[in-house]
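Peer 1: Sequence first, predicted coordinates after that:
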Amino acid sequence: MADSTDSSMSRKAKDITAGFVGGAVQVLIGQPFDLVKVRLQTGQFNTPLEAFRKTLASEGPLAFYKGTASPLIGVGVCVSVQFYAFHEARRFLLSRNNSSQLTYPQYYLAGAVAGIANSPVTGPVEQLRILLQTQKSTDKLYDGPRDAVKKIYHSEGVRGIFRGQAITLLREAHSYGLWFLSFEYFIKQLQSHYNITRADIPAWKVAVCGALAGEVLWLGAYPLDVIKSQVQSDKFGKDAQYKGALDAMKQTFKARGLAGFWRGLVPTLLRATPCSAGTFLSVELTMRLLG
């Protein structure tokens, strides 16, 4: 594993490259799960099985990769930013420590910095994906990501492109704080238990650590994601159902109680296992390969 205090341009480039590889793997694994999750969160279906069956019957198998072009590039960029920002924050904190290791609260802080740095990219990318995923083939408003950007910008301006940015930033900070913290915790437990270096941890165990970190992320941040999906899937202008994230939260609680903030959790957790495992494994292996 590379020196965690190395701040050279070469090291930064490797952090970015590894993150992009991880992001691309994440999208290819998780897109079908994500479509089911978003359609459940926005009330189109009542169960994951119903969402899967009806989507497949009415729109065919390619429907599960609706809106993939945008996140394939966007998420690759997002995860690059996440890992770059995480390692930059980690190096900054290490430079002020008397220890060669971060404390667990510092890992959370470095992860939160990664989420905050990532949120300006995540917000627009996820809104485009959600709008494309939630529209029905019989009532299409957008023909693709580019068309969606043009129409939103024409009617709402830049503010429309970045709709839901506050709740996105809050979700990103908390969720990625949990994600990086939990992954590093599981990795360090393996190192301590087997008395080995990080580079000696087998790939399958890295994947298991990544999978567990994905579960921690979503269990800790899912209600924020539900609210974000509702805001970003809403109509614009006078047809909008919500006045903002706080109003979406109030309406959800009034209509469905606390259970409303956990709609779509099952497919999300199912998605998180392979996606998070694949992301951390591909990043870790890329970092080992690049040195």
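Peer 2: Happy to help now that I have it.

Peer 1: from here on, contacts and neighbour counts on C-alpha atoms
Peer 2: Fine.

Peer 1: can you pull the contacts of residue 84?
Peer 2: For residue 84, the contact set (CA atoms under 8 Å, 6 or more residues apart in numbering) comprises 12, 15-16, 19, 114.

Peer 1: repeat that for 7 Å
Peer 2: 12, 15-16 (CA atoms under 7 Å, 6 or more residues apart in numbering).

Peer 1: which residues of the stretch 51-200 of the chain fall in helices?
Peer 2: 69-94, 104-134, 145-156, 158-161, 165-194 (DSSP state H, counting those that start in this stretch).

Peer 1: Residue 239: which of those is closest?
Peer 2: Of all the helices of the stretch 51-200 of the chain, helix 145-156 sits nearest to residue 239, with 12.9 Å by CA to CA.

Peer 1: Give me the buried positions along the closest one.
Peer 2: The neighbour-count check on helix 145-156 (16 or more other CA atoms under 10 Å) flags 145, 148-149, 151-152 as buried.

Peer 1: circling back to that earlier point, need the contacts of residue 84 in JSON lines (columns: distance to residue 281).
Peer 2: Listed next are the contacts of residue 84 as JSON lines, based on distance: CA to CA, whole Å:
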{"residue": "12", "distance to residue 281": "19"}
{"residue": "15", "distance to residue 281": "14"}
{"residue": "16", "distance to residue 281": "15"}
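
Peer 1: Just give the number of residues close to the closest residue to residue 272 other than its chain neighbours.
Peer 2: Among residues not flanking residue 272 along the chain, residue 214 sits closest, at 5.1 Å (CA to CA, 6 or more residues apart in numbering). Neighbourhood size, residue 214 [other CA atoms under 10 Å]: 31.

Peer 1: For residue 222, see how far away residue 114 is.
Peer 2: Distance from residue 114 to residue 222, counting by CA to CA, to the nearest Å: 18 Å.

Peer 1: More neighbours: these two, which one.
Peer 2: It is residue 114, of residue 114 and residue 222, that has more neighbours when counted by other CA under 10 Å, with 28 against 20.

Peer 1: Below is structure B, check it against A:
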Amino acid sequence: MWAAIDSVLLGSLHVYRLRLQSAGLTELNPATGQQRLTIFAHGVAGLCAGLTSTLLASPMELLKVKLQLQTQRKASERQFRGPIDCARKIIRVQGIRGLWSGYTGTVVCRTNFFWMFFSFEALMRGFSKLEGTPFQVSTGLANFLSGGLGSFTFWIMAIPADNVKNRMMAHPYPSLYPTAPPPQGFQRPSFASVARQIHAQEGYRGFIRGLGPCLLRAFPVNASAFFVYESLLRVLGAEKTRN
């Protein structure tokens, strides 16, 4: 399912790039004399692609958080036997909309794909300026390094919203009321209320909790993804926004 989310993200990214190019958000490439998408437009395409993928990403994030919070060693003692069972129980209690608990947090978090694709394109142009020097790198290697380093930018910008999102999704409502409707007046926590709670309990440090592991994971995963994605675009002759 995560592959499907990545497919939606990267597939829609390409569509938005072409749309923005058609809308005239371009500049002259001095190396080729052709029009190319501006760095800012690459960021906007990333933001739009991030928002497009939230509809699929938010339920998957919710199920992941619920299952990760189960600390019982025995499977028989756990509330959820797996993602399908977890989804069924959430729907039984909250209805289908319950699968999008924490959706606001997902939206805020994934808007930071602007910074990821903005920095990716900026880095790619930086590597292109090394052509003809002893530090010249191949396009594939530039894709790999730019993707990995660009993911650092994403997580540095997104980690506060990601922490809020995870706590919104970790709200214990399904655990407290597994078979009955919620009590009258019950409300799911809002993005603002959870942010205030984090600040009150942990200060500003609470918003960057987990940044280190995210960065360690981000580089190899995203570097590889960008290498494959950009390589496929070149092979298929589909990349027309970086001419």
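Peer 2: The structure has been received and is ready for your questions. These numbers come from a predicted model, not from an experiment.

Peer 1: What's the TM-score once they're superposed?
Peer 2: The TM-score (TM-score structural alignment, normalised by the length of structure 2) is 0.81; 214 aligned residues with a CA RMSD of 2.2 Å.

Peer 1: re earlier: what does the residue nearest to residue 272 of structure 1 correspond to in structure 2?
Peer 2: Applying TM-score structural alignment, one finds that residue 214 of structure 1 aligns to residue 151 in structure 2.

Peer 1: Contact partners for its match?
Peer 2: Contacts for residue 151 of structure 2 were tallied using CA under 7 Å, 6+ apart; they are 116, 218-219, 222.

Peer 1: how would you label it: helix, strand or coil?
Peer 2: Using DSSP: H, G, I helix; E, B strand; the rest coil, the secondary structure recorded for residue 151 of structure 2 is helix.

Peer 1: same question, the one 5 residues further on
Peer 2: Using three-state DSSP, the secondary structure recorded for residue 156 of structure 2 is helix.

Peer 1: And for it, the neighbour number?
Peer 2: Considering only other CA under 10 Å, residue 156 of structure 2 is surrounded by 16 other residues.

Peer 1: separation between it and residue 214 of structure 2?
Peer 2: Counting by CA to CA, the gap from residue 156 of structure 2 to residue 214 of structure 2 is 9 Å.

Peer 1: before we move on, what about residue 15 of structure 2?
Peer 2: Taking CA to CA, one finds residue 15 of structure 2 at 28 Å from residue 214 of structure 2.

Peer 1: same deal with residue 194 of structure 2?
Peer 2: For residue 194 of structure 2 relative to residue 214 of structure 2 (CA to CA), the value is 21 Å.

Peer 1: whereabouts in structure 2 does the longest helix seen in structure 1 align?
Peer 2: In structure 1, assigned by DSSP state H, the helix with the most residues is helix 9-41. Residues of structure 2 offer no counterpart to helix 9-41 of structure 1, counting by TM-score structural alignment.

Peer 1: who does that helix touch, helix- and strand-wise?
Peer 2: When contacts are defined as 3 or more CA pairs under 7 Å, 6 or more residues apart in numbering; DSSP states H and E, helix 9-41 of structure 1 packs onto helix 48-59, helix 69-94, helix 104-134, helix 203-233, helix 265-290.

Peer 1: That helix: which residues count as buried?
Peer 2: Residues of helix 9-41 of structure 1 classed as buried under the neighbour-count rule (16+ other CA under 10 Å) are 11-12, 14-27, 29-41.

Peer 1: do stretch 203-212 of structure 2 as well
Peer 2: Buried residues in stretch 203-212 of structure 2, counted by 16+ other CA under 10 Å: 206-208, 211.

Peer 1: who's in contact with residue 149 of structure 2?
Peer 2: residue 219.

Peer 1: swap that for residue 273 of structure 1, please
Peer 2: Here residue 273 of structure 1 is in contact with 211-212, 214-215 (CA under 7 Å, 6+ apart).

Peer 1: burial of the counterpart of residue 101 of structure 1 in structure 2, as a residue count?
Peer 2: Superposed on structure 2 with TM-score structural alignment, residue 101 of structure 1 falls opposite residue 36. When neighbours are defined as other CA under 10 Å, residue 36 of structure 2 has 20 of them.

Peer 1: Surely residue 36 of structure 2 touches residue 28?
Peer 2: Yes. Using CA atoms under 7 Å, residue 36 of structure 2 makes contact with residue 28 at a distance of 6.2 Å.

Peer 1: Compute the distance between the residue nearest the centre of structure 2 and residue 230 of structure 2, please.
Peer 2: The centroid of structure 2 falls nearest to residue 110 when counting by CA atoms, centre = their mean (4.7 Å). Counting by CA to CA, the gap from residue 110 of structure 2 to residue 230 of structure 2 is 21 Å.

Peer 1: swap in residue 190 of structure 2?
Peer 2: 38 Å.

Peer 1: got it, and residue 118 of structure 2?
Peer 2: 15 Å.

Peer 1: again with residue 79 of structure 2
Peer 2: 42 Å.

Peer 1: likewise residue 78 of structure 2?
Peer 2: Taken as CA to CA, the span from residue 78 of structure 2 to residue 230 of structure 2 is 42 Å.

Peer 1: And the two? Which one has more around it.
Peer 2: residue 230 (18 against 14).

Peer 1: ok, residue 204 of structure 1 - how many residues close by?
Peer 2: For residue 204 of structure 1, using other CA under 10 Å, the count is 11.

Peer 1: any idea what it aligns with in structure 2?
Peer 2: Match for residue 204 of structure 1 (TM-score structural alignment): residue 141.
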